[in-house]
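Visitor: any chance you could fold what I've pasted below:
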Amino acid sequence: MGDEMPPNPRRATLATVAASAGVSVATVSKVLNGRSDVAPTTRSLVESLLQQHDYVARRSEATGGATIELEFDADINAYSTEIIQGAVDTGAEVGVGVVVSIRRGADRTSAWARGLVSVGRRAVIAVTAEMTARQLTALARANLPLVVVDPLNLPRTDVTSVGSTNFAGGLSATQHLLSLGHRRIAYLGGPATAACNQARMHGYRAAMEAAGAPVTPGYVREGHFLYNDGVELGAELLDLPQVPTAIFAGSDETALGIIEAARARGLRIPEDLSIVGFDDTQVARMGSPPLTTVRQPLREMGSVAMRTALRLAAGEKIDSHHVELATELVVRGSTAPAPAAAG
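Guide: Here you go, the predicted model:
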């Protein structure tokens, strides 16, 4: 039942905690500031009540420094830097700081939420994060607005999120390969439970079905949108008895890994194998050959997330809890007509 509690409508004050403890407001303040002139038993009682009341000290209100927490649950990569750039640029325009951090899901606790507020955060932007009901409740109790970018899951329909038209992107990527005469097309995506991956995969399947091209058993694989997934799982695809002539990868990093797996097997890109990525990060343009990919407007997504977080922090209402920005196929050198011998 604790996970389903609504946001705390009234923030506890120093006076609330002091009254509960039977001490003065000054004593509670001393405990918060780590002063030593408080009896151990009193300190223990006050600390317990501070936690019980979910008290959060807003240091930013004293210093005037508003900041937004931009959190990632994995190491920073080419995808991440595009999101960061969009958020930072927007923050600079409006005079709001952005603090970038890496925090795994298990690290998001009530203490985490209270700590963010105590150091001046006004909202949290979580990128490709999997948020639990307990974590959402911790943020609500701390009165910290949340915006999720490219969410892996949406445990509640009222969670504000920013994404892209993943289904349309998967559809256009596969239709491009089909238009080049490919029929043996595989999909190597991300986690099975990730909403963005599901949408891209369904776009792929919809295009294949509309073209009457059956999906060969073993042609759909799940990874984590990483380069090593492309190397390892791409190798599995290329070692199948019926080798695909084209692969749609769920990220640019995965696509570059597939290219490496293909080269290790003496396959030429794109003469023997066509590859389409997803994201259009800098690595797509620097690939050899440059990567055909589905462009996500990543910087714009970071910017929209930032502006939305600031509106929520200001208590404004937003028109929609979920915003999807348009994707676009960008054709470069990693795709070509299917080999003449392919059936």
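
Visitor: all contacts plus neighbour counts: C-alpha atoms, from now on.
Guide: OK.

Visitor: just the helices in the stretch 201-343 of the chain please.
Guide: Taking DSSP state H, counting those that start in this stretch, the helices of the stretch 201-343 of the chain run over residues 227-238, 252-264, 282-286, 298-313.

Visitor: out of these, deepest packed?
Guide: Highest mean neighbour count among the helices of the stretch 201-343 of the chain (mean count of other C-alpha atoms under 10 Å): helix 252-264, with a mean of 25.

Visitor: show residues contacting that one.
Guide: Helix 252-264 has contacts (C-alpha atoms under 8 Å, 6 or more residues apart in numbering) with 188-189, 225-235, 238, 248-249, 268-269, 273, 275-281, 283-284, 287, 291, 293.

Visitor: residues contacting the closest residue to Val243 other than its chain neighbours?
Guide: On the basis of C-alpha to C-alpha, 6 or more residues apart in numbering, the spatially nearest residue to Val243 that is not a chain neighbour turns out to be Leu237, at 6.8 Å. Under the criterion of C-alpha under 8 Å, 6+ apart, the contact list for Leu237 reads 186, 218-219, 243-244.

Visitor: how close does Leu237 sit to Val231?
Guide: Noted for Leu237: a distance of 10 Å to Val231, by C-alpha to C-alpha, to the nearest Å.

Visitor: what's the answer for Pro339, then?
Guide: Summarising the geometry, the distance separating Pro339 from Val231, computed by C-alpha to C-alpha, is 22 Å.

Visitor: go on, Gly277?
Guide: Using C-alpha to C-alpha, one obtains 14 Å as the distance from Gly277 to Val231.

Visitor: Gln296 now?
Guide: Per C-alpha to C-alpha, Gln296 is found 23 Å from Val231.

Visitor: could you do Thr137 as well?
Guide: Counting by C-alpha to C-alpha, the gap between Thr137 and Val231 amounts to 39 Å.

Visitor: also this sequence, please, to line up against the first:
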Amino acid sequence: MTSIRDIAKMAGVSAASVSRILNNDQTFSINENTRQRVIDVANKANYSTDKNRRGVRSVGDDLTIALIVRHSEESEINDPYFQHIRLGIEKEAAKWRLRVVRAFRMHDEDKDWEQLQKYGAVIMIGDMTTDALEKIYGYNQKLILVDNYANHPKYDCIQTDFDAKTHEILTVLHENHHENIAFIGGLGSKVNMAGQSVRYTEEIRAEHYREWMKLHNLERFSAVYQGNWSTEDAVELAEQMLATTPRPTAVVVASDPMAVGVYKAISDAGLKIPEDISVASFDDIQMAKFMVPSLTSIWMNAEEMGRLAVTLSKERILGERSMPIRVTCASELKVRGSVGKRSSLNN
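Guide: I've put the predicted structure just below:
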């Protein structure tokens, strides 16, 4: 049941102000825009001043955010980055008395697309093909994309700065005299309307690795190993990398769960980090600082990304903004023991 306090929270005014506005208190002087905002929020929440009716009413669909996610609960456990985004969405929505419903997962074969039109906004975590995005947009134009790197000018979009951070990691490695630097990561992919993954090699970190190596005249060392985003695949990819001659003296890994696999392959080969090969990664999961040696990694406040998605949704729901915006979230490089200077014994 939506209360006066809920409406006050959403509208950014006191509960007393809401009460006087909704009860049409003619003696109450308040800005007309504020008055209208309170009325709009109350209407969207299906609020009624009739006490006999309030008990059967609940938060309306106009104050509900539909969530479309790519990852299963199991994969969220394996890569908590996406779990933290979702948790941020749920926490921020609760703060503003907004409801969040799971519309469907991208990989579901049967999707109820039409339901999206009844909700106040739609948040999508991940990426779908252009035709799938267009279909969603056709049902609900208040669409917020999270962790999406495509150029979609008509949608709100929240992105990381992983392109710039890839360059920063490589610069740090280069300053430690590394030139033969490899890259291990997962393939980029989008999900189509049928729920199938469409894979491609142009993943953002891999692309900016290639760009940096070219800009620094190190293309002769450029080597990209890509597969599934799993620890097991990372072990195999790292074994391929370590079998090359000359062997790389450093490697950039696209995610910490994959870095765990890289650590294992390096250890199995009888090599040491960072004496034989330096390792840097992305995500900075909780265990990164406890790995031996501690893992150099990029930290992104994924939960705050989720909270930001709700802020953009709230602006859209309340009609405070109609212009699509693109937000780039800043991450932080945490240099730890897995990165060292290239020794004279290295290639």
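
Visitor: overlay them and tell me the TM-score.
Guide: Comparing the two superposed chains by TM-score structural alignment, normalised by the length of the first structure, the resulting TM-score equals 0.71, with 278 aligned residues with a C-alpha RMSD of 2.9 Å.

Visitor: now do the helices in the stretch 1-150 of the first structure.
Guide: With DSSP H, counting those that start in this stretch as the definition, the stretch 1-150 of the first structure shows helices at residue ranges 14-21, 25-32, 40-52, 59-63, 78-94, 110-118, 133-141.

Visitor: quick one, which of those helices is nearest to Ala207 of the first structure?
Guide: Closest of these to Ala207 of the first structure is helix 78-94, at 25.8 Å (criterion: C-alpha to C-alpha).

Visitor: okay, angle between that closest one and helix 252-264 too, please.
Guide: Angular relation of helix 78-94 of the first structure and helix 252-264 on a 0 to 180 degree scale: 150 degrees, by axes from the mean of the first three to the mean of the last three C-alpha atoms, to 10 degrees.

Visitor: ok so, going back, shared neighbours, Leu237 and Val231 of the first structure?
Guide: Residues touching both Leu237 of the first structure and Val231 (C-alpha under 8 Å, 6+ apart): there are none.

Visitor: Val198 of the second structure touches Leu187, doesn't it?
Guide: No - counting by C-alpha atoms under 8 Å, Val198 of the second structure does not reach Leu187; the two are 9.8 Å apart.

Visitor: who has more neighbours, these two?
Guide: Leu187 (18 against 13; other C-alpha atoms under 10 Å).

Visitor: and the aligned partner of that one in the first structure, helix, strand or coil?
Guide: When the two structures are superposed using TM-score structural alignment, Leu187 of the second structure falls opposite Pro191 in the first structure. The three-state assignment at Pro191 of the first structure reads coil, by DSSP: H, G, I helix; E, B strand; the rest coil.

Visitor: just say helix, strand or coil for the equivalent of Gly163 of the first structure over in the second structure.
Guide: In the second structure, the residue paired with Gly163 of the first structure according to TM-score structural alignment is Gln159. When classified by three-state DSSP, Gln159 of the second structure comes out as strand.

Visitor: ok, Gln159 of the second structure - contacts?
Guide: Listed by C-alpha under 8 Å, 6+ apart, the contact partners of Gln159 of the second structure are 146-149, 326-329.

Visitor: for the spatially most central residue of the first structure, give me its contacts.
Guide: Central residue of the first structure (C-alpha atoms, centre = their mean): Thr128, 1.5 Å from the mean position. Residues in contact with Thr128 of the first structure (C-alpha under 8 Å, 6+ apart) are 72-73, 148-152.

Visitor: counterpart of it in the second structure?
Guide: Taking TM-score structural alignment as the criterion, the aligned counterpart of Thr128 of the first structure in the second structure is Gly126.

Visitor: tell me, how many residues neighbour Asp40 of the second structure?
Guide: By the measure other C-alpha under 10 Å, the count of residues near Asp40 of the second structure is 17.

Visitor: and it, what does it touch?
Guide: Contacts for Asp40 of the second structure (C-alpha under 8 Å, 6+ apart) come out as Leu318.

Visitor: checking my notes, it in a helix, right?
Guide: Yes - when three-state DSSP is applied, Asp40 of the second structure is found to be in a helix.

Visitor: Arg210 of the second structure versus that one, what's the distance?
Guide: When C-alpha to C-alpha is applied, the distance between Asp40 of the second structure and Arg210 of the second structure equals 50 Å.

Visitor: same thing with Lys9 of the second structure?
Guide: Relative to Arg210 of the second structure, and taking C-alpha to C-alpha, Lys9 of the second structure is found at 48 Å.

Visitor: ok so, going back, shouldn't the match of Leu187 of the second structure be in contact with His224?
Guide: Yes - contact between Pro191 of the first structure and His224 holds when scored by C-alpha under 8 Å: they sit 5.6 Å apart.

Visitor: packing partners for the host helix or strand of Lys9 of the second structure?
Guide: Remark: Lys9 of the second structure resides in helix 4-11, with elements defined by DSSP states H and E. Under the contact criterion of 3 or more C-alpha pairs under 8 Å, 6 or more residues apart in numbering; DSSP states H and E, helix 4-11 of the second structure touches helix 15-22, helix 32-44.
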